[in-house]
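> Using only what follows, build the 3D model:
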Amino acid sequence: MTGEDEALVALLAALKARDYQFVTPTNDTHRLVSWRLFQGTRHTLRDIFGWSRPFRDGDLEVEILALMREAGILVERGRRLSSALRVSSLGEDLFLHSAYPPRARDAVFFGPDSYRYADFVRQELGHANRIVDIGAGSGVGGIVAARVCPQAAIVLADINPAALRLARINAAAAVVSVEVIESNGLSKVTGAMDVAIANPPYILGSGGRTYRDGGDLLGARLSLDWAKAAMDRLPAGGRLLLYTGSAIVDGRDRLKAELEAIVSGIGAQLRYREIDPDVFGSTLMHPAYRRVDRIAAVGAVLEKPGSALPA
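Just a heads-up that it's a prediction; the model follows:
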């Protein structure tokens, strides 16, 4: 780790020691609440690191401000300061991710999907020896998996170097050992694995932002590509835990139908359920979604036939 990375680990520890907690809402909610906060002069840790509110020198404790400077995340615009990163809480852990608004092509995502993904992994993981988090982002899936299976080797794979850097820092702050691999899907991941987990982007056409753009098929392409790649690589008894979104058109869930075709071709099993029937409703205003009823958050467990890898 670089000195800046170590300063970020220390910053997370300092925030945790101060009982910092912040649950990240949707961008729509953030815009509304941030506008309300702008009417006042609040400068709490949650305002600065959660709501991405500007502040002034003297509004923060000297220790926190010094760590921000050392980490290189203190943005200075005249007398106004802000943090280049946000910090969100999930259970006992804190996660660094991109400041609001996350518009950059390499922005690192954390939001309501992160909480649903974490719950899905907790519910479905079970025993595992080596777990690969495909498209790991800020590291939520892998870190939660390590909490469930402390004996398992954890691999965080992502195409975005900025995401991998924060995932590595978040894992260090959580005292979780991980292997970090820059990889487009599973292309650079080697070695055996018995469980793959994934929370791929699932929105069509999002300005090229890695954390949002799910490709064609109304955003389902990446979910299907990762599912096919995982099922090709997993051994007998191996499982893929896939949390994603599906555009429901005229009552039909095409993603479910495509996943059913994947598993039927190899004699595998699929368990599939809607976790939230209606997410990202504002996306339906995009012309490409004119025939879409709703976007559902879904969880799919794909399991290959046969016995799993020995423990």
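
> From now on I want contacts and neighbour counts done on CA atoms only, so please keep to that.
OK.

> Would you state the strands of the stretch 51-200 of the chain in chain order?
74-77, 80-83, 85-90, 93-98, 130-134, 153-158, 179-182, 195-198 (DSSP state E, counting those that start in this stretch).

> Now the second one, please; I'll put the structures next to each other:
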Amino acid sequence: MKLSDTADTALLRFLSLLDRAGYDFVPVTPASHTRVLARAPKLEARTLRDVFGWSMPFAPDLLPPEMLELLEAAGTLSREGDRLKSSIRVGRIHNALIIHSAFPTEAEDAVFFSPDTYRFADFVRSELGRVGGVRRLVDIGAGPGTGAITAAPLLPGARLTLSDINPAALRIARINARHSGLDIETVEGGLEEVRGAFDVAIANPPFMIDEKSRAYRDGGDMHGARLSLDWSVEALRRLDPGGRLILYTGSAVVGGRDQLREALEREVAALGGSLRYRELDPDIYGEELAKPAYADVERIAAVGAVVEAAG
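Below is the predicted model of the structure:
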């Protein structure tokens, strides 16, 4: 894995500086982030966490000169009057620093990181504890690479392949992986672009109904569950015998029914596979229920599924 240019190398060096400074931040949901910023009497950063966590504008002399130079070389700073603002945010998860897009994530090619990322990583790691001798892991829709990066310590010697339709996400994933000391391969596109066999796939698909149809957020029909279903079926068809997909996603519950679970049970059985499925959190993103698209939804649940191919 090679970093492509001077900007990538600058971001890698920036991450090292941030790590040595003891930086730590847990990204929250967009709704929580908005509420926290609304408390500030004057929206101006005072700490590194304000700059690279809370995405606040800052005075140039707030940052160490070397850090400022690296961010300028990486092209990640914009000017707001006499203040600067970073276009990246950084979170820490399982002791790995992960660059992703700054708040608010409005762009079509935004690289997302949220509390779901923590649930996803924890679920993947808990399930990998049941698996031995993994040869190749494919992270489908990898985003900033968090899934594969946090799984890697449990997979000595495994080949790590990260796929995503967003080239900006793959670029960031390569930088994040290099900072964590990992050698990965990236594939632009969906699972259909991944060549060769694999015995484990992991995925955290978009699962919201997004009125702007942004790729990092929009899960399609079935109240946002379509991508989760489609990726699961495609992965099951591609897995080595006895291989498994570890899926973290969200599912809308309508009239007490989880339509993603019902659809997965049908599709997995038809392909001769097996399914384990459970709710990890019964109620997430409750603020979305105020939107017309969710008028018939009683709750959105965080769910974890393990789809296993026949041996």
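
> on that earlier part again, could you dump the strands of the stretch 51-200 of structure 1 to a markdown table with mean neighbour count and distance to residue 228 of structure 1?
A markdown table is the format used below for the strands of the stretch 51-200 of structure 1 (neighbours: other CA atoms under 10 Å; distance: least, CA to CA, whole Å):
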| stretch | mean neighbour count | distance to residue 228 of structure 1 |
| --- | --- | --- |
| strand 74-77 | 14 | 42 |
| strand 80-83 | 18 | 39 |
| strand 85-90 | 21 | 30 |
| strand 93-98 | 23 | 29 |
| strand 130-134 | 26 | 12 |
| strand 153-158 | 26 | 16 |
| strand 179-182 | 18 | 19 |
| strand 195-198 | 26 | 12 |
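
> can you list those strands in CSV and add distance to residue 243 of structure 1?
Listed next are these as CSV, based on distance: least, CA to CA, whole Å:
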stretch, distance to residue 243 of structure 1
strand 74-77, 34
strand 80-83, 30
strand 85-90, 17
strand 93-98, 19
strand 130-134, 11
strand 153-158, 16
strand 179-182, 21
strand 195-198, 6
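
> Would you agree residue 168 of structure 1 is in contact with residue 176?
No - assessed by CA atoms under 8 Å, residue 168 of structure 1 is found out of contact with residue 176, at 9.3 Å.

> All the helices of the stretch 101-250 of structure 1, residue numbers only.
All helices of the stretch 101-250 of structure 1, identified by DSSP state H, counting those that start in this stretch, fall at 112-124, 140-148, 161-173, 221-233.

> out of the strands of the stretch 51-200 of structure 1, which comes closest to residue 282 of structure 1?
strand 93-98 (21.6 Å; CA to CA).

> if you line the two up, which stretch of structure 2 does that closest one fall on?
Counterpart in structure 2 of strand 93-98 of structure 1, with TM-score structural alignment as the criterion, is residues 96-101.

> of all the helices of the stretch 101-250 of structure 1, which lies closest to residue 68 of structure 1?
Comparing these by CA to CA, helix 161-173 comes nearest, at 14.4 Å.

> Structure 2: matching residues for the closest one?
Using TM-score structural alignment, helix 161-173 of structure 1 pairs with 167-179 in structure 2.

> roughly how far is that stretch from the heart of the chain?
In this view, stretch 167-179 of structure 2 has its centroid 12 Å away from the chain centroid, taken as CA atoms, centre = their mean, to the nearest Å.
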